[in-house]
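Colleague: sequence first, then the predicted structure:
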Amino acid sequence: MINQQQLWDAEAAKHYDTPGEGMFAPEVIGSTVEVLAELAGAGRAVEFAIGTGRVAIPLSEAGVPVSGVELSHAMISRLREKVTEDQIPVVQGDMTEAVAGEGFSLAILVFNTIANLLTQDEQVRCFQNAARHLAPGGRFVIELWVPQLRSLPPGHGGTVEMSRPGYLLVDTYDVLNQQVVSHHVRFGAELSEGREARIGRTPHRYIWPSELDLMARLAGFELESRWADWDRSEFTAESRSHVSVYRVAQDHRRMTCHLAGGP
């Protein structure tokens, strides 16, 4: 079993932020926060796997009260270098069961993080926990990549997903168990002298959109919207990722709380 605390340790937290680049690029953050702020309306938001605050901090600055759930002590420590507990309260714990409150209008799980849960059962329980946090009519927003199994050459179990100066990403697949391991290879000027490369590995359980929708239904959600990206572009068979917005109806809440182990 993977120890997520060891996976997301102080070293991972130290190198997680890439200001101005990648998922920290202003255009990425800007469009993400714009959509989430609109969906939250006048209500509060809770972010599962809040990490170092990439989304939570600008969303809070946009006027949306944000709370968080985060398993990694190291990621919370990095977040606390930026904001206080009063500004963004965080509960340390597993996003399948930790509770940061209730009555939120929006629950958020971005950048493929639901795939960090390595079994279908855990992923279903994450949906149930999101429902537990939400007020009737509240929304759960998930950002997730689409498995690129069509890119696998016959007889090969891996694909190169990204190649740029100083960084290489290779994904290896176990298609029988819907498991993928991302191999992050960093090299070049960012490394200390004498070190040729640094390799990190992160395991995931990939989820097809239709399977994700069934998980949502089990927790009392209905799919409200699905886009290819935060710009609300159309989701098609060629899309490599999606932003899915689920909504829980008032008459589903009692059933959802019961399934999640609540009163």
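Modeller: Arrived safely, thanks for sending.
Colleague: when you work out contacts or count neighbours from here on, use the C-alpha atoms and nothing else.
Modeller: Fine.
Colleague: tell me who's in contact with the residue nearest to Val33 when sequence neighbours are not counted.
Modeller: The shortest distance from Val33 to any non-neighbouring residue, by CA to CA, 6 or more residues apart in numbering, is to Leu59 (5.5 Å). Leu59 is in contact with 33, 36-37, 65-66, counting by CA atoms under 8 Å, 6 or more residues apart in numbering.
Colleague: cool, Val160 as well?
Modeller: 168-171.
Colleague: flag every buried residue along the helix or strand harbouring it.
Modeller: Applying DSSP states H and E as the criterion places Val160 in strand 158-164. Within strand 158-164, the residues scored as buried using 16 or more other CA atoms under 10 Å are 158-159.
Colleague: now stretch 244-253
Modeller: Residues of stretch 244-253 classed as buried: 244-249, 252-253 (neighbour count, 16+ other CA under 10 Å).
Colleague: one step back: secondary structure element for the residue nearest to Val33, which one?
Modeller: Using DSSP H and E, Leu59 maps to helix 56-61.
Colleague: and after that helix, which helix or strand comes next?
Modeller: Using DSSP H and E, the helix or strand that directly follows helix 56-61 along the chain is strand 66-70.
Colleague: which parts of the stretch 151-263 of the chain are strands?
Modeller: 158-164, 167-174, 179-187, 197-205, 221-227, 241-248 (DSSP state E, counting those that start in this stretch).
Colleague: by contact count, what packs against the fourth one?
Modeller: I take that to be strand 197-205. strand 179-187 (3 or more CA pairs under 8 Å, 6 or more residues apart in numbering; DSSP states H and E).
Colleague: please identify the buried residues of the strand it packs on?
Modeller: Buried, per 16+ other CA under 10 Å, within strand 179-187: 179-187.
Colleague: structure two is appended below for comparative analysis:
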Amino acid sequence: MHSFGPETYGELNADVYDEWHAAHDPTDAVRGLAELAGEGPAGPVFELAVGTGRVTIPLAEAGIDVRGVDASEAMVARMRAKPGGDRIPVVIGDMADVDDGTDDLFAVVFVVFSTFFFLQDQEEQVRCFANAAKRLLPGGRFVLECPMPDVARYQRDQTLETHQVGLDRVRLAAVRHDPVEQRFEGHHVLITERGIKLAPAFMRYAWPAELDLMARLAGLRRVHRWGGWRREPFRAEGNYVTVYEKPATPAS
């Protein structure tokens, strides 16, 4: 656990990431982010943890000036190998820094799927909010897609699930839950005739009210919370989308 850094997940999962997440269609996320980019001030858009470009590339294809950061060189290499991926400015770094190597301000800073929770403690998450606020234009938005924590699924604070069974492979997920630190520490385990592959995923989850407090500390205000990218009502389950806004004028 002590050796799990910002780059660890990507470096150990890049070769299987697209295959294992193929069922998660990013179309709604791309459409929703493009709409949000068109509603606020004019300016570039910045993605935290671009990964293999599943959202970044189609956003750029839609005409959005999108840039990004990722801690994993292996993930970014996968993105750059895809059509159009090599034309998107991406820096290698910690997403909590919200740093693209320039002094530009952004209309939208966003992080999708469950990636914000890969920041390993509350301090890192608070720092990410603060840095996102600094890099936003007045009226700009910080957009998070997060899963609602489902702690009821854990018996004795642990779970083992089967994700895939085939003639030549079995894929499992083994996770332990720490309710005090709000942490999930787990592995995807792929077993084939060639051996065993471990893909670690350690996360620190936050409840919606805690995210709202982080936003207030950063000087942002919540303007939307939806049950998904189609702006469904929030029902405190599954993945949800929250939009925080930087005030157009400083608070007096």
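Modeller: Looks like it came in fine. Everything numeric here is computed off the predicted structure, so don't read it as measured data.
Colleague: for the helix holding Leu59 of structure 1, give me the average deviation versus structure 2.
Modeller: Compared with structure 2 after the fit, helix 56-61 of structure 1 shows a mean deviation of 0.5 Å (mean CA distance after the TM-score superposition for structure 1).
Colleague: just how off-centre is that helix within its chain?
Modeller: 16 Å (CA atoms, centre = their mean, to the nearest Å).
Colleague: against Tyr206 of structure 1, how distant is Leu59 of structure 1?
Modeller: 27 Å (CA to CA, to the nearest Å).
Colleague: sorry, that was for Ala74 of structure 1
Modeller: Going from Ala74 of structure 1 to Tyr206 of structure 1 by CA to CA gives 25 Å.
Colleague: looking at those two, which is more packed in?
Modeller: Neighbours per residue (other CA atoms under 10 Å) separate Ala74 of structure 1 from Tyr206, with Tyr206 holding more: 26 against 21.
Colleague: the more buried one reaches Gln179, doesn't it?
Modeller: Yes - judged on CA atoms under 8 Å, Tyr206 of structure 1 makes contact with Gln179 at a distance of 6.2 Å.
Colleague: ok, back up a step: most neighbours among the contacts of Leu59 of structure 1, which one is it?
Modeller: When neighbours are counted by other CA under 10 Å, Val66 leads the contacts of Leu59 of structure 1 with 25 neighbours.
Colleague: identify the residues contacting that residue.
Modeller: 44-47, 56, 59-60, 88-89.
Colleague: what does His163 of structure 2 give?
Modeller: His163 of structure 2 neighbours (CA under 8 Å, 6+ apart): 170-173.
Colleague: likewise for Ala218 of structure 2?
Modeller: Ala218 of structure 2 is in contact with 126, 129-130, 133, counting by CA under 8 Å, 6+ apart.
Colleague: filter the residues you listed down to the ones in strands?
Modeller: Among the contacts of Ala218 of structure 2, no member falls in strands (DSSP state E).
Colleague: most surrounded residue in the residues you listed?
Modeller: Ala133 (27 neighbours).
Colleague: now Ile29 of structure 1: which helix or strand?
Modeller: Using DSSP H and E, the element containing Ile29 of structure 1 is helix 26-40.
Colleague: and that helix, what does it pack onto?
Modeller: Counting by 3+ CA pairs under 8 Å, 6+ apart, helix 26-40 of structure 1 packs on helix 56-61, strand 104-109.
Colleague: make JSON lines out of these and add distance to Ala13 of structure 1.
Modeller: Listed next are these as JSON lines, based on distance: least, CA to CA, whole Å:
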{"stretch": "helix 56-61", "distance to Ala13 of structure 1": "16"}
{"stretch": "strand 104-109", "distance to Ala13 of structure 1": "18"}
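Colleague: excluding its backbone neighbours, what's nearest whatever residue of structure 1 lines up with Gly186 of structure 2?
Modeller: Using TM-score structural alignment, the equivalent of Gly186 of structure 2 in structure 1 is Ser182. What sits nearest to Ser182 of structure 1 in space, not counting adjacent residues and going by CA to CA, 6+ apart, is Asp171, at 4.5 Å.
Colleague: how close does the one you found get to Gly200 of structure 1?
Modeller: For Asp171 of structure 1, the distance to Gly200 of structure 1 - CA to CA - is 12 Å.
Colleague: ok, the two, which is more surrounded?
Modeller: Asp171 (19 against 12).
Colleague: residue in structure 2 matching the more buried one?
Modeller: So, by TM-score structural alignment, Asp171 of structure 1 is matched to Val175.
Colleague: go on, Ile29 of structure 1?
Modeller: Aligned by TM-score structural alignment, Ile29 of structure 1 pairs with Pro26 of structure 2.
Colleague: His224 of structure 2 versus the spatially closest residue to Arg222 of structure 2 that is not a sequence neighbour, what's the distance?
Modeller: Counting by CA to CA, 6+ apart, Arg222 of structure 2 lies nearest to Tyr244, which is 4.3 Å off, once chain neighbours are set aside. Tyr244 of structure 2 sits 7 Å away from His224 of structure 2, going by CA to CA.
Colleague: hmm, back to that, overlap of the contact sets of Asp171 and Gly200 of structure 1?
Modeller: His183.
Colleague: what's the end-to-end length of stretch 153-161 of structure 1?
Modeller: Terminal residues of stretch 153-161 of structure 1 are spaced 13 Å apart (CA to CA).
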